[in-house]
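Q: have a look; sequence and predicted model below, questions after that.
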Amino acid sequence: LTIDAGIITGSPSDYTYLWSTSENTFSIQVTTGGDYAVAVTDANGCTSNRTVTVIISETATIDSIDVIHAGTSSNGTATANVSGLGDYEYRVSLEEPFQDSPIFDDLTPGFYTLYVRDKNGCGTVQQEFSVIGYPRYFTPNNDNYHDYWQLIGTSFTFEPGAQIFIFDRYGKLLKQIAADGVGWDGTYNGNPMPSSDYWFTATLMDGTTFSSHFTLKR
C-alpha cells in the first residue's frame, strides 16, 4: 500500500519529509498494518506532523457453516466459520441488517444464503446452506397445497442422499422416499391412507438421525 504525507498546498518538492520508518520521501510503501508518522518541514523550517493508520483487511473465506438442524424442534441454528485478515459482519437474509456475530439462532427450516462482508469495504462473499425440518401435517387432496409430505430443506444440492422412512401407528413401513423428490402422496400400494398420525425416521448424510410424527388430513 502507498501512503503519503498528505500536503494540501504547494508541490511535494517544496517540503522535506521524515517518516517513522526513516524514509524521507513524500510517499512510502508499507506492507504491514500500524501507525506511520511523518514530519513535514517547509522552506522556512516550520514542521507539521501527520500520522497515517494502516488497517490490513481482505475479503473473507468461508471455511464452513455448522448447522444444527431443526429436526424435531421448530427451528435450527447456523454458525459461520470464516478466515481472513478483515473485520467481518454477517447476515442470512437480504431483508435483515448485518450483525457482528457469526451465530444465527431460531432459523426456520428451509434454504438460506450466508453473506459475509468486510467492514472496511474489501468485499462480500456468500454461500448457500439449508436447515432441515419437517411439516407437521399435509393434505393430499390434489389442490396443489400441501399435497405431499417431505422434509423441508432437502434438494438435489442439500441432503440428496438422506434416507426417509414413513410408518403407520403400528410400525408398518408404508413408504421410503427420496430426499430430493416430491415426497409422500399419502397412499400405500396405490390406496389412499386415512386421516391419522404417521411416523417417520430420517437419517441425514452426516449421520444425524431423528424421528417424529405428522398428521395426514383429508
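A: Nice, I can see it.
Q: contacts, neighbours, all on C-alpha from now
A: OK.
Q: what's the spacing between residue 203 and residue 161?
A: Relative to residue 161, residue 203 is positioned 9 Å away (C-alpha to C-alpha, to the nearest Å).
Q: which residues touch residue 30?
A: When contacts are counted by C-alpha atoms under 8 Å, 6 or more residues apart in numbering, residue 30 touches 1-3.
Q: closest to residue 105 out of those residues?
A: Distance to residue 105, by C-alpha to C-alpha, is smallest for residue 1 among those, at 39.3 Å.
Q: close enough to count as contact, the closest one and residue 29?
A: Yes: using C-alpha atoms under 8 Å, residue 1 is in contact with residue 29, at 5.6 Å.
Q: closest to the centroid, which residue in the protein?
A: In the chain, the C-alpha closest to the average C-alpha coordinate belongs to residue 114, at a distance of 2.2 Å (C-alpha atoms, centre = their mean).
Q: could you report the neighbour count for the closest residue to that one other than its chain neighbours?
A: Leaving aside its sequence neighbours, residue 114 sits nearest to residue 92 (C-alpha to C-alpha, 6 or more residues apart in numbering; 4.5 Å). Each residue near residue 92 was counted by other C-alpha atoms under 10 Å, and the total is 23.
Q: likewise for residue 207?
A: Neighbouring residues of residue 207 were enumerated by other C-alpha under 10 Å; the total is 9.
Q: so it versus residue 163, what's the distance?
A: Distance from residue 207 to residue 163, counting by C-alpha to C-alpha: 10 Å.
Q: try residue 218
A: Using C-alpha to C-alpha, residue 218 is found at 26 Å from residue 163.
Q: returning to what we had before: for the residue nearest to residue 114, what are its contacts?
A: Residue 92 is in contact with 112-115, counting by C-alpha under 8 Å, 6+ apart.
Q: then this one, side by side with the first:
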Amino acid sequence: TVVYTVTPTYNGCPGSPIQIAVTIHPLPVPEITDGVICTAGSAPTQSEPYTLDTNLSPATHTFQWFFGANLIPTASGSTYVATQTGTYTVIATSNAGCVSDPVSAVVSEMPRGESLIIEPSAPFSDDSTITVTVIGGGGPFLYQLDGGAFQSSNVFHNLMQGTHTVTVVDANCTNLNGTAEIINFPKYFTPNGDGFHDTWNISGVDGSIWIFDRFGKLLKQISTDGSGWDGTYNGRELPSTDYWFVIDYAQNGAGKTFRAHFSLKR
C-alpha cells in the first residue's frame, strides 16, 4: 500500500492536504498445462479423464472455464475435469477484483496399454532372453527389467535363471507389470557353508538330473524340486573342478534332454 498526499491550490492559495491510500494487488496467474485423456477399449466409461489444475486457492479466487470459445456454466472451481479433447481456457478473478489473463491448455487423447505378453526364450538357451509385447496402447513404450534402467527395446538379453519382473510405461497412460521365468542352469556353486550357492540345482522346470565327473562316473541323481547337490560323493567332499550333468524335463508336453557342465568352487 502506498499513501499519496495531495494539496489542492486555488489562485495561489493552498488548501487542506488530502491523503489517498493506493493498494496494489497482483494479478492472478493460473497455471494449467496440456494433458492427455487415457482411453482403453471403445467404451467411454473406460476412459480416464484429465484434471486441469490452476494451482490457485478457490478460497481467494473465482474462476470461469471455457471449452473452445464457449463458457462452461457448471465449472467454477480451481480445477476442472476434462472428458473431451480440445482447448480449455480459464480466467481467474481474485477477491480483490483483479482479473487474470486468459490461460489455455490443450487436452488430447491417448490409448492405454491393456496387457502384456511376456515370452522367455527356450530353456537352456545360450542367450537367455525375454521378449515383451504390449496389447493395446499407442506407445512409444519404455521397458524395464527387475527395477533397472528403462530401455526402448522390448527384448532383454543375457539373463540369469530365475523369475524376472517386467515393467512397461509410456509418457502418460500405460504402467503394466508382469513376470517371466528364465530356465537355465547355475554355471558354478560354492559349497562352503556360508549360505550362498552351497548347493547346485536347476529351478523353474520339473525334471530329473544326473551328475557325472569328467570320466563319466555317475556321482548323484537329483530332482529339480529337491535340495540339490552339495558337492559330495558317499559323504566325501569332491575337489574344485568341472562336473557334467544330464537333465530330462518336459516342455509343452514333450520330453526334452539337455547336457552341459558347471564348476564346483571351494
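A: Ah, there it is. If you're wondering where the values come from, they're calculated on a predicted model, not measured in any experiment.
Q: before we move on, the earlier item: how about the residue nearest to the centre of the first structure, what's its match in the second structure?
A: The alignment partner of residue 114 of the first structure in the second structure, by TM-score structural alignment, is residue 166.
Q: now do the contacts for its match.
A: Going by C-alpha under 8 Å, 6+ apart, the list of residues near residue 166 of the second structure reads 143-146, 177-180.
Q: so which helix or strand takes in it?
A: Taking DSSP states H and E as the criterion, the element that holds residue 166 of the second structure is strand 162-169.
Q: next one: that strand to chain centre, how far?
A: Centroid separation for strand 162-169 of the second structure versus its chain: 10 Å, with C-alpha atoms, centre = their mean, to the nearest Å.
Q: do stretch 140-157 of the first structure as well
A: Distance, stretch centre to chain centre, for stretch 140-157 of the first structure: 25 Å (C-alpha atoms, centre = their mean).
Q: name the surrounding residues that touch it.
A: With contact meaning C-alpha under 8 Å, 6+ apart, stretch 140-157 of the first structure is reached by 109-111, 130-135, 137-139, 160, 179-186, 216-218.
Q: ditto for stretch 167-174 of the second structure
A: In contact with stretch 167-174 of the second structure (C-alpha under 8 Å, 6+ apart) are residues 36, 38, 110-114, 137, 139-147, 175-178.
Q: then stretch 177-194 of the first structure?
A: For stretch 177-194 of the first structure, the external contacting residues (C-alpha under 8 Å, 6+ apart) are 140, 147-151, 154-156, 159-165, 174-175, 216-218.
Q: residue 111 of the second structure matches what in the first structure?
A: Going residue by residue (TM-score structural alignment), residue 111 of the second structure aligns to residue 57.
Q: its match should be in a strand, yeah?
A: No: the assignment for residue 57 of the first structure, made by DSSP: H, G, I helix; E, B strand; the rest coil, is coil rather than a strand.
Q: thought it was touching residue 87?
A: Yes: with contact defined as C-alpha under 8 Å, residue 57 of the first structure reaches residue 87; the gap is 7.0 Å.
Q: what about the strands in the stretch 101-250 of the second structure?
A: For the stretch 101-250 of the second structure, the strands defined by DSSP state E, counting those that start in this stretch cover 103-111, 113-120, 130-136, 142-145, 155-156, 162-169, 175-182, 188-189, 207-212, 218-223, 232-233, 236-237, 241-251.
Q: for those strands, give me CSV that also has distance to residue 9 of the second structure.
A: Below are the strands of the stretch 101-250 of the second structure laid out as CSV (distance: least, C-alpha to C-alpha, whole Å):
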stretch, distance to residue 9 of the second structure
strand 103-111, 47
strand 113-120, 78
strand 130-136, 80
strand 142-145, 76
strand 155-156, 87
strand 162-169, 75
strand 175-182, 75
strand 188-189, 103
strand 207-212, 110
strand 218-223, 111
strand 232-233, 115
strand 236-237, 115
strand 241-251, 106
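Q: mind listing what residue 240 of the second structure touches?
A: Applying C-alpha under 8 Å, 6+ apart, the residues near residue 240 of the second structure are 263-266.
Q: rerun that using 7 Å as the cut-off
A: The contact partners of residue 240 of the second structure, by C-alpha atoms under 7 Å, 6 or more residues apart in numbering, come to 264-266.
Q: host element of the residue lying closest to residue 248 of the second structure once chain neighbours are set aside?
A: The shortest distance from residue 248 of the second structure to any non-neighbouring residue, by C-alpha to C-alpha, 6+ apart, is to residue 257 (4.6 Å). According to DSSP H and E, residue 257 of the second structure maps onto strand 254-264.
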